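J.: My questions are about this predicted structure, shown below with the sequence.
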Amino acid sequence: MSKVVLGGGLSGLSAAYYAINKFPNQVITLLEKSDRLGGWLKSTRQDDGSIFEQSARTIRPSGEAGANTLQLLNELGLNHEIVPILKNSPAALNRMIYVNGKLHLLPNSLGSLFKKQEPFSKPLYRYFLNDVFATKKKIVDNDESLYSFVDRRFGTEIADYLISPMVCGICGGNAKEISVKFLMKSIFEKEQEYGSVTRGIIADFFNKKEKVTPVYTQLEQRANTEKWSVYSFKNGIETLPNALRKEVSSKGVKIDLNQDIQEIEVHKKSILVNKADGTVLLANHLISCIPALSLAPLLKKQHPYLSKMLSSFETASMCVVNLKYNKKLLQQEGFGFLVAPKENLPLLGVIYDSCCFPYEDSTILTAMLGGFKFNTYFNEKTTAEEVLSIVTKNLEKILNISDQPDNFKVSILNQCIPQYTVGHSKKIGLIEDYLRDNDLPLSLCGASYYGVGVNDVILSAKKAVDGL
């Protein structure tokens, strides 16, 4: 009996971890196409000790997925590596948007909801009152865009100034195309069932069952007591995949890098992984943790319907630019700012790394560009120098930073982040039905399917293994 994990990113390493713990006497093999593990998570330490992150840099401790990750970290012995950002810190409280040619601090307290604050034309509470009086709209196929839902329930300014920039920051996506179920599934379902979000919340309050006192793990208790907003690690986010690699290797998982897979044959009782070198790997189950678009061609010959469904998933490309200045340059501390799409800039947002994790007498920023607008501003001939020039010009315009960075790193990440467009949940359901109806020994997990965040991909790996 053996199992194959396809892909050595965070979801693949997590799947290997959960699989070897559940099946300690089975052969678990992890296949990775590249020469390294960790996927898009990459932390590069500079000569001066600062850390440049290629993609995600922080993790949220809240919710089911957040609790699961904290449990994993506890099992990996990473408790003392964690560096939290507390809820009362400027990096947690001060989040900004760039709209109408200016930076605006977003409301960050209960009291601020009752004050008029630019760029909004009225206090925020009045937008949320719209939901009380807005009429329910029956949605075709039980899905709509995030922008459409927020616009009709809470108003255009909330959709333009809050939701659209937030979606850019999370997945580089266009809120007018991204499914409402990507971020607001529960409140969308409340509206569809009760006629409004507010009535749904009230109904849930009166219909809720007796509250069960949660049992917190050691790290959850610490996160609650210390009031973490988000957290990372002393040596960067890549600490997590590195720890997983070390753990699964020590428990006997076989890790094969530089593996070029030509085709996967999925039968009812077995999996045949055909490699480019002519060898074949036999297993009784495969957990695919690679992007849907990468898996699709491997299944096309034997399962054309499944391949077609997988190939219909959408992705976006990003440019990530890390910059370091050897002096303090920011006029206001905070987590950073996001750019409203209506500004028509290539820049999606900028994270103030040196505010989140302070460095003495320096400013470290990470700029994100592209996303759903990537093809408007960039192409395969775009150079790192051109990307850097775009960033520095925008930083001068928005933050009044005219200095050239003392150190920088430009990463152009092609098709790096899935886009959960309208109809995504329906596609997932059809794929799950196909796997179940054909009794195929194939499980899917990772960012393509059940969430793009660090917590999401880890939990999807755990659920895939739990279902075996």
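T.: Received it, and whenever you're ready, just let me know what you need.

J.: going forward, measure contacts and count neighbours with C-alpha atoms only.
T.: Will do.

J.: Which parts of the stretch 151-300 of the chain are strands?
T.: 228-233, 254-256, 261-266, 271-275, 280-283, 285-288 (DSSP state E, counting those that start in this stretch).

J.: Tell me where the stretch 351-468 of the chain has strands.
T.: 363-371, 407-419, 442-444.

J.: Which neighbouring elements make contact with the top helix by length along the chain?
T.: Of all the elements of type helix in the chain, the one with the most residues (DSSP state H) is helix 384-399. Here helix 384-399 touches strand 314-325, strand 407-419, going by 3 or more C-alpha pairs under 8 Å, 6 or more residues apart in numbering; DSSP states H and E.

J.: Can you point out the buried residues in the last one?
T.: Spelled out, it's strand 407-419. 408-413, 416-419 (16 or more other C-alpha atoms under 10 Å).

J.: picking that back up, export the helices and strands packed on helix 384-399 to JSON lines and tack on distance to I458?
T.: Formatted as JSON lines, the helices and strands packed on helix 384-399 follow (distance: least, C-alpha to C-alpha, whole Å):
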{"stretch": "strand 314-325", "distance to I458": "20"}
{"stretch": "strand 407-419", "distance to I458": "16"}
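
J.: next, the one to line up against it:
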Amino acid sequence: LTPSDVISPSPARTHQTRFVISPSGRPAALTGPLSLLRSGVLNFRELVRALLEIFVRPKFPPDNHETLYQFAARRFGRAVAENLMLPMATGIWGGGAESLLARHAFPVLPEMEIKHGSVVRGLLAKALTRKKQLPPSPSAQASQQWPKGLLSFPNGMQTLVEAFQENLNRWGKENQDCLEILQGQPVVSIESATNNRIRVNAAHEFDAVFWTAVPWKSQSLQWDIPEAAADWQRWFATPQHSLVVVNVAGRKSSRTQNGFGVLARRESTALLGVLFVHSIYPQHVPEGFYSYRVLIGGDRRPEAIGWSDEELRKYTLAELNRLELLDEHQEPADIQIVRWQNVVGIADCNHDERLKSLWRIQARYPGLYFAGIYKKGVGVADALQSAADAVQEWKMRETTLNQGKGA
């Protein structure tokens, strides 16, 4: 798979509109400054404060421990941090705006402040650059840089598994007697072996091992080097959020809403946000049908991960009806529920030290590589880029080793 195989959200303007739950409890379209005023998301004074961001002096030197909430409050005012940035973080990470570091969560924002002195000036410069931008060169197109933001595949996320299976089968046919697939055997130990190899579960040796699971779910993993075990334990204190994803689908009605989705404010009981799948990825939904992907739990209601299917169903339908997204007289055709226990890690003020611990482990175990949503971000694009980076690390090491053998 390459970046050219993915699909980004529909570029149609009406399909890109974001909504946030207004003080009245109804979705308010974020189409511009005046929409914030009309919906009550910001009052006149708060809007003026936000528009004056271009005149706010940049912070030098930058505060590396500034949270996403603090950054937004400093640049745009507390109302923007509370009513826009906090809901945005809730929809992506299940909460944590007040502990997520800005440079990890949205690195482009502090980068704009550093480079242009203002986020608004940075956005204007980016827009001008985009207009003048030349088509990418073949070498740039060939590089493994995955698109940013939300993305999927034409046939859904199963494409990843199918591509992996296809490549594995092909490699197995070309390298018979070199492929062994172990199923249902959790990794319980990692040891260093001779010739810089990695021994897994005290029995299987490999030239390269790629670890993609979140570390805090493997707290019983044993290491033969005490310092590596101590570094691994640093990840166990990572703030974690559990999410429940409820997908509700049915025939469209007069209430079906187009757009990107709805962000939930702090006052929300358990709702984190709603994605309009039929609008974002129309190719994934049959013609004439809607599909809402509802996110529940996070730091709003951590115990929601333990709710029964019936409790989740009732809560989800009640919220969608409250937001006037469903026809209350028409039952959905399908409801699917998926639970993700402690899957989202928050990149807080200790995240840098956690990343350094992985580097130290890798230095002690040449051939061990880390990739996954716990390193740079929780999106599919972040995970794919993390995997591409890990493979690039492996290729560079292989090249270095081969050059050493030939010397």
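T.: Alright, I've got the coordinates. Every value quoted in this text rests on a predicted model; they were computed, and no experiment measured them.

J.: Fetch the TM-score of the aligned pair.
T.: Superposed pair, TM-score by TM-score structural alignment, normalised by the length of structure 2: 0.77. Supporting alignment: 367 aligned residues with a C-alpha RMSD of 3.5 Å.

J.: Could you check how far L240 of structure 1 is from E247 of structure 1?
T.: Per C-alpha to C-alpha, to the nearest Å, L240 of structure 1 is found 11 Å from E247 of structure 1.

J.: neighbour-wise, which of the two wins?
T.: Taking other C-alpha atoms under 10 Å, L240 of structure 1 and E247 do not tie; L240 has more neighbours (22 against 17).

J.: and the more buried one, what pairs with it in structure 2?
T.: Correspondence of L240 of structure 1 to structure 2, assessed by TM-score structural alignment: L160.

J.: any idea how far that match is from V20 of structure 2?
T.: 32 Å.

J.: what stretch of structure 1 does stretch 238-251 of structure 2 fall on?
T.: Against structure 1, stretch 238-251 of structure 2 falls on residues 313-326 (TM-score structural alignment).

J.: Can you list the buried residues in the matching stretch?
T.: 313-325.

J.: What of stretch 203-223 of structure 1?
T.: 219-220, 223.

J.: does I28 of structure 1 sit in a helix, a strand or a coil?
T.: strand (DSSP: H, G, I helix; E, B strand; the rest coil).

J.: Quick one: neighbours of it, just the number.
T.: If we define neighbours as other C-alpha under 10 Å, then I28 of structure 1 has 26 of them.

J.: In the stretch 201-350 of structure 1, mark out all the helices, start to finish.
T.: 218-226, 239-250, 292-299, 304-311 (DSSP state H, counting those that start in this stretch).

J.: want to throw these into TSV with distance to L146 of structure 1?
T.: Converted to TSV, those look like this (distance: least, C-alpha to C-alpha, whole Å):
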stretch	distance to L146 of structure 1
helix 218-226	30
helix 239-250	31
helix 292-299	23
helix 304-311	22
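
J.: so which of these gets nearest K427 of structure 1?
T.: Proximity to K427 of structure 1 (C-alpha to C-alpha) singles out helix 304-311 among the helices of the stretch 201-350 of structure 1, at 7.0 Å.

J.: mean offset of that closest one relative to structure 2 (after superposition)
T.: Once the two are superposed, helix 304-311 of structure 1 sits an average of 1.9 Å from its aligned residues in structure 2 (mean C-alpha distance after the TM-score superposition for structure 1).

J.: Run through who's touching that helix.
T.: With contacts defined as C-alpha atoms under 8 Å, 6 or more residues apart in numbering, helix 304-311 of structure 1 is touched by 292-293, 295-300, 427, 431, 434.

J.: One more pass at 6 Å, please.
T.: 292-293, 296, 299-300 (C-alpha atoms under 6 Å, 6 or more residues apart in numbering).

J.: In that helix, which residues are buried?
T.: Here helix 304-311 of structure 1 shows 306-307, 309-311 as buried, counting by 16+ other C-alpha under 10 Å.
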